[in-house]
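>>> Starting from these lines, generate the structure:
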Amino acid sequence: MKNFLKFLFFAAVVAGVVYVLKQVFAPANGGSAATSGVLPSQPVKSLDDAPLGGKISEELLKILVCPEDKGPLELVDDGKFLLNPRNGYKYPIRNGIPVMLIEEGKKYRDPNFAPKAA
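Below is the predicted model:
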C-alpha cells in the first residue's frame, strides 16, 4: 500500500508539472503554433527577392573580405554591392545583409572587368 501511495504521489507531481508547462508555453490567444509566433504566418521569401542595398555598419565593412581570395572589398553602386577589385566579383547587399557567396559574386561580375595593374 505504501508503494502505491508513493506511485500516486509521483504521478500527481508529474501531471502537475505537465499542466504548468502547457500553461506556460500555450499560445496566449488560444491559437495554434502557426499563429503564436513559433512559425511564420506567411511563407519565408527568398533572399533573392529582397531589394538591393541597405545600411551596413562601418565595423562590418572593415572586417568583410572576399571569400574567394580573402582580400578587401569596396562598396559600389550606391551601397548595393561589395566589389572585389582584383577579380571583379560583386557581392550583393540585400536588406543590409551582404550575401558573401562566391556564386553570387560570380553571378554579378562585370563582364567588362579588367584587373587593375599592380
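
>>> CA atoms for contacts and neighbours, from now on please.
OK.

>>> how near is residue 94 to residue 108?
Remark: distance between residue 94 and residue 108 (C-alpha to C-alpha, to the nearest Å) = 13 Å.

>>> Proceed likewise with the subsequent sequence, for comparison:
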Amino acid sequence: MDEKISKVDPKLLELLTCPLTNGTLTYDRERNELVSDRAKLAYPIRDGIPIMLVSEARKLDE
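Model prediction:
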C-alpha cells in the first residue's frame, strides 16, 4: 500500500455525490477512490482531497 494515501473525513464522504449522476459514492479503500457505480467512474483522492472532476475520474471496466 502506498504510504502517501491519506484518510478522508468520513463526514465529508457522506456529503459527496457523483457530479455526473448526483448519485451515491462508495469509498474504495484499496485504490483510495470514490466510486460511482451508476456513472461507472472512480474519482481519485489525492492528499486526502477527493478530486470530483469527471475529467480526472477513471472509467471502471465492465
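
>>> How close are the two chains, by TM-score?
For this chain pair, the superposition-based TM-score is 0.83 by TM-score structural alignment, normalised by the length of structure 2; 60 aligned residues with a C-alpha RMSD of 1.9 Å.

>>> the more surrounded of residue 94 and residue 108 of structure 1?
residue 94 (20 against 15; other C-alpha atoms under 10 Å).

>>> Translate that one into the numbering of structure 2.
Matched to structure 2 by TM-score structural alignment, residue 94 of structure 1 sits across from residue 46.

>>> what's that match in contact with, if anything?
By C-alpha atoms under 8 Å, 6 or more residues apart in numbering, the residues touching residue 46 of structure 2 are 5-6.

>>> how close does it sit to residue 26 of structure 2?
Applying C-alpha to C-alpha to residue 46 of structure 2 and residue 26 of structure 2 gives a distance of 16 Å.

>>> Can you tell me how far the residue nearest the centre of structure 1 is from residue 54 of structure 1?
The structure's structure 1 has its C-alpha centroid closest to residue 97; by C-alpha atoms, centre = their mean the separation is 9.0 Å. Remark: distance between residue 97 of structure 1 and residue 54 of structure 1 (C-alpha to C-alpha) = 7 Å.
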